[in-house]
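Peer 1: heads up, no residue letters with this:
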């Protein structure tokens, strides 16, 4: 049933398979001449590969179902037994109690002394430092700041005067001569140099433009036009032919793969049918026509009589054992009676019913309850 389901799934066309490519209007005799040989060659190449692929896939499915899944379950159970359960036991019965003990010890050794040190040492020392900062260091700092501000103000006044004098001297000794030199000397010289440089740049640009134009036309005539002709009249037609050949090879591969799938399916069905008629049917016929009647005969002729005989022997043995136990019990009672004597059961004084001569008779007028 599984093989039939797999065959049905394989023969059914998948929903995502693209529709067959329609022939283009521009296909000529070259495409038609290439298509059939290419498809024949590709089919001869792809068919063994598809057969080997399908055989490997079937073997892999069988191995996964019959070998790897049970082996994986066994390895998973072994992994749990070897790693998980010991680690869980170690965590639950060793690490957790040890962690609790270490936490209690850490609390006792570290946390409690640290709390005591913070409460009775660090807090008083911090309070003393705060008082020292607020009552001593802050007033002293304010005084030092006032003194420094006065000194800075005096120095700033003196520095401003000196800076004004130096600024006047720098203006009349440095700035004014530099401005005159820049205005009446450097500016005219710079303008002349700029005009010369501009003329040289324009001349160099004209030379570069002429050389570039000459090189452009030389490059165009010697390289670009030949390459363009090779591209247009050689590479493009060859590329189109190669594109047609590649497309046909790709389509031939897809077509050959599908055809090889149908061939592989037919071969698989043939091999399954052959295996069924060569192995399964003879084995079933031998089991149905030979082994089952022989088994019934052995059951009716040998096993059932043997079971009945064994049951009879068992019943006889049980009866013999019961008779032996009864005989042994009687012999033990006779021996006790010979050695000890006949023992009567003790009379129960509290019983409600009278015993022996105390019982009521038809000729008496009293009962056991009103006799006394």
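Peer 2: In hand now; what should we look at? Keep in mind it's a predicted model, so treat the numbers as computed, not measured. Numbers count the residues shown, from 1 in each chain.
Peer 1: alpha carbons only for contacts and neighbour counts from here, please
Peer 2: Fine.
Peer 1: burial count for residue 247?
Peer 2: When neighbours are counted by other C-alpha atoms under 10 Å, residue 247 registers 14.
Peer 1: Mind giving me the packing neighbours of the strand or helix carrying it?
Peer 2: Assigned by DSSP states H and E, residue 247 belongs to helix 236-275. If contacts are counted by 3 or more C-alpha pairs under 8 Å, 6 or more residues apart in numbering; DSSP states H and E, helix 236-275 sits against helix 29-63.
Peer 1: tell me the angle the helix it packs on makes with helix 236-275.
Peer 2: If you take axes from the mean of the first three to the mean of the last three C-alpha atoms, to 10 degrees, helix 29-63 sits at 40 degrees to helix 236-275.
Peer 1: where's helix 29-63 relative to the chain centroid, distance-wise?
Peer 2: How far helix 29-63 lies from its chain's middle: 36 Å, per C-alpha atoms, centre = their mean, to the nearest Å.
Peer 1: Same question for stretch 64-71.
Peer 2: With C-alpha atoms, centre = their mean as the basis, stretch 64-71 stands 20 Å off its chain's centre.
Peer 1: Kindly report the same for stretch 20-36.
Peer 2: 48 Å.
Peer 1: measure that stretch end to end?
Peer 2: 17 Å (C-alpha to C-alpha, to the nearest Å).
Peer 1: Can you classify residue 26 by secondary structure?
Peer 2: Under DSSP: H, G, I helix; E, B strand; the rest coil, the three-state class of residue 26 is coil.
Peer 1: residues contacting it?
Peer 2: When the contact criterion is C-alpha atoms under 8 Å, 6 or more residues apart in numbering, residue 26 has no partners at all.
Peer 1: Now do it against residue 79, distance only.
Peer 2: On the measure of C-alpha to C-alpha, residue 26 and residue 79 end up 66 Å apart.
Peer 1: can you check residue 162 too?
Peer 2: Taking C-alpha to C-alpha, one finds residue 162 at 91 Å from residue 79.
Peer 1: do residue 270 as well
Peer 2: Relative to residue 79, and taking C-alpha to C-alpha, residue 270 is found at 43 Å.
Peer 1: okay, now the one to match up with it:
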């Protein structure tokens, strides 16, 4: 079973189509190639601008401020307003419904039941009895009117008005048919037959030629657009390779061969010893400052002793709690059985 789709069958083409196709495709190709190359360049520039500038700028200006506004302002305020609304409205309304409206509704329902059973139902039955009497009177009047008005009117329409109307309609139909046939053939001879001849022998051939030209121009534009795309991609690859070998590869070689070893040498011979020396200087400075602070503290203590004398030494008081009494064990001699 052949699963591939068979190509659509095309009608045999004449020499006019072939003669139009080749010049049109050449001219359209020459016109479309620059347009396609400019279009591809604009697409690449727009994609680069979108990825590098517009998308990060849009996130920084629109997305993150709105996210922060929602997360840190609107959501907490909404939750607070929800709790406030619950306290101010929902809880009072629930209490009002449960303890006021529900008992009031039960009372109104009981009163309505009593009113319907004792008042409205008897009044409704009396009104229905009166309406039945009125209906019987109206039915009698309807029968009387039918025999006095409807039956004579139907007889008059069936035996007098309908035959007269049919005769008038038949006469009018004959007159209108004759006049319509005369107008039809007059208009056909004067307008329809010349218009049909003009369409069949002039407009249709011209339209077919214009349709062939338009179809060929459209196919030529599509074919030229695809060919121009291949040419544009080839030119773009060539320019990319040229730029890579002129700029990228030399810069990469300089970075890999020159700058990286120089950076390692600078790091090992300059930066790392400088950092070690800075750390040693820092340690020495901290030690010197500590010794200066200790000397100043000692000098202040000596001056205080010279001016105010030696402060009295307070008697040290043992603040420890007395030892707890040892618990009794089998080896202790505190019982009468084990006492020496």
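Peer 2: Great, that's in hand. Quantities reported herein were computed from a predicted structural model and do not represent experimental measurements.
Peer 1: The helix or strand that comes right after the helix holding residue 247 of the first structure vs the second structure - mean distance after superposition?
Peer 2: Note on helix 236-275 of the first structure: by DSSP H and E, the next helix or strand toward the C-terminus is helix 281-285. Compared with the second structure after the fit, helix 281-285 of the first structure shows a mean deviation of 3.0 Å (mean C-alpha distance after the TM-score superposition for the first structure).
Peer 1: what comes up buried for the helix holding residue 247 of the first structure?
Peer 2: Buried residues in helix 236-275 of the first structure, counting neighbours by 16 or more other C-alpha atoms under 10 Å, are found at 244-245, 248-249, 251-261, 264-265, 268.
Peer 1: tell me, that helix lands on which residues of the second structure?
Peer 2: Mapping helix 236-275 of the first structure onto the second structure (TM-score structural alignment) gives residues 204-243.
Peer 1: and what of stretch 298-308 of the first structure?
Peer 2: Mapped onto the second structure using TM-score structural alignment, stretch 298-308 of the first structure spans residues 266-276.
Peer 1: From one end of that stretch to the other, what's the distance?
Peer 2: End to end - C-alpha to C-alpha - stretch 266-276 of the second structure spans 14 Å.
Peer 1: What segments of the stretch 51-200 of the second structure are strands?
Peer 2: Under the criterion DSSP state E, counting those that start in this stretch, the stretch 51-200 of the second structure contains no strands.
Peer 1: which stretches of it form helices?
Peer 2: 55-58, 64-69, 75-85, 91-96, 102-115, 121-145, 151-156, 162-187, 193-198 (DSSP state H, counting those that start in this stretch).
Peer 1: Residue 291 of the second structure: which of these is closest?
Peer 2: With C-alpha to C-alpha as the measure, helix 64-69 is the member of the helices of the stretch 51-200 of the second structure nearest residue 291 of the second structure (51.6 Å).
Peer 1: average offset between the closest one and the first structure?
Peer 2: Superposing on the first structure places helix 64-69 of the second structure at an average distance of 1.5 Å from its equivalents, by mean C-alpha distance after the TM-score superposition for the first structure.
Peer 1: How about stretch 221-241 of the second structure?
Peer 2: Mean deviation for stretch 221-241 of the second structure: 1.2 Å (mean C-alpha distance after the TM-score superposition for the first structure).
Peer 1: how far out from the middle of the chain is the match of helix 236-275 of the first structure?
Peer 2: For stretch 204-243 of the second structure, the distance to the chain centre is 37 Å (C-alpha atoms, centre = their mean).
Peer 1: Repeat that for stretch 114-123 of the first structure.
Peer 2: 52 Å.
Peer 1: burial measure for residue 290 of the second structure, as a count.
Peer 2: For residue 290 of the second structure, the count of nearby residues is 12 (other C-alpha under 10 Å).
Peer 1: ok, it to residue 283 of the second structure distance?
Peer 2: Using C-alpha to C-alpha, residue 290 of the second structure is found at 10 Å from residue 283 of the second structure.
Peer 1: Likewise for residue 238 of the second structure?
Peer 2: Applying C-alpha to C-alpha, the value for residue 238 of the second structure to residue 283 of the second structure is 60 Å.
Peer 1: Then residue 264 of the second structure?
Peer 2: In terms of C-alpha to C-alpha, residue 264 of the second structure sits 27 Å off from residue 283 of the second structure.
Peer 1: what does residue 43 of the first structure align to in the second structure?
Peer 2: Match for residue 43 of the first structure (TM-score structural alignment): residue 29.
Peer 1: Report the contact partners of the closest residue in space to that match that isn't next to it in sequence.
Peer 2: Excluding the flanking residues, the one nearest residue 29 of the second structure by C-alpha to C-alpha, 6 or more residues apart in numbering is residue 224, at 4.7 Å. By C-alpha under 8 Å, 6+ apart, residue 224 of the second structure lies in contact with 25, 28-29, 32-33.
Peer 1: same thing but 7 Å
Peer 2: For residue 224 of the second structure, the contact set (C-alpha atoms under 7 Å, 6 or more residues apart in numbering) comprises 25, 28-29, 32.
Peer 1: Looking at these, which one is closest to residue 50 of the second structure?
Peer 2: Checking those one by one against residue 50 of the second structure (C-alpha to C-alpha), the nearest turns out to be residue 32, at 26.3 Å.
Peer 1: didn't that closest one look like it was pressed against residue 227?
Peer 2: No - look at residue 32 of the second structure against residue 227 with C-alpha atoms under 7 Å: they stay out of range, at 9.2 Å.
Peer 1: Residue 103 of the first structure -> the second structure?
Peer 2: By TM-score structural alignment, residue 103 of the first structure lines up with residue 90 in the second structure.
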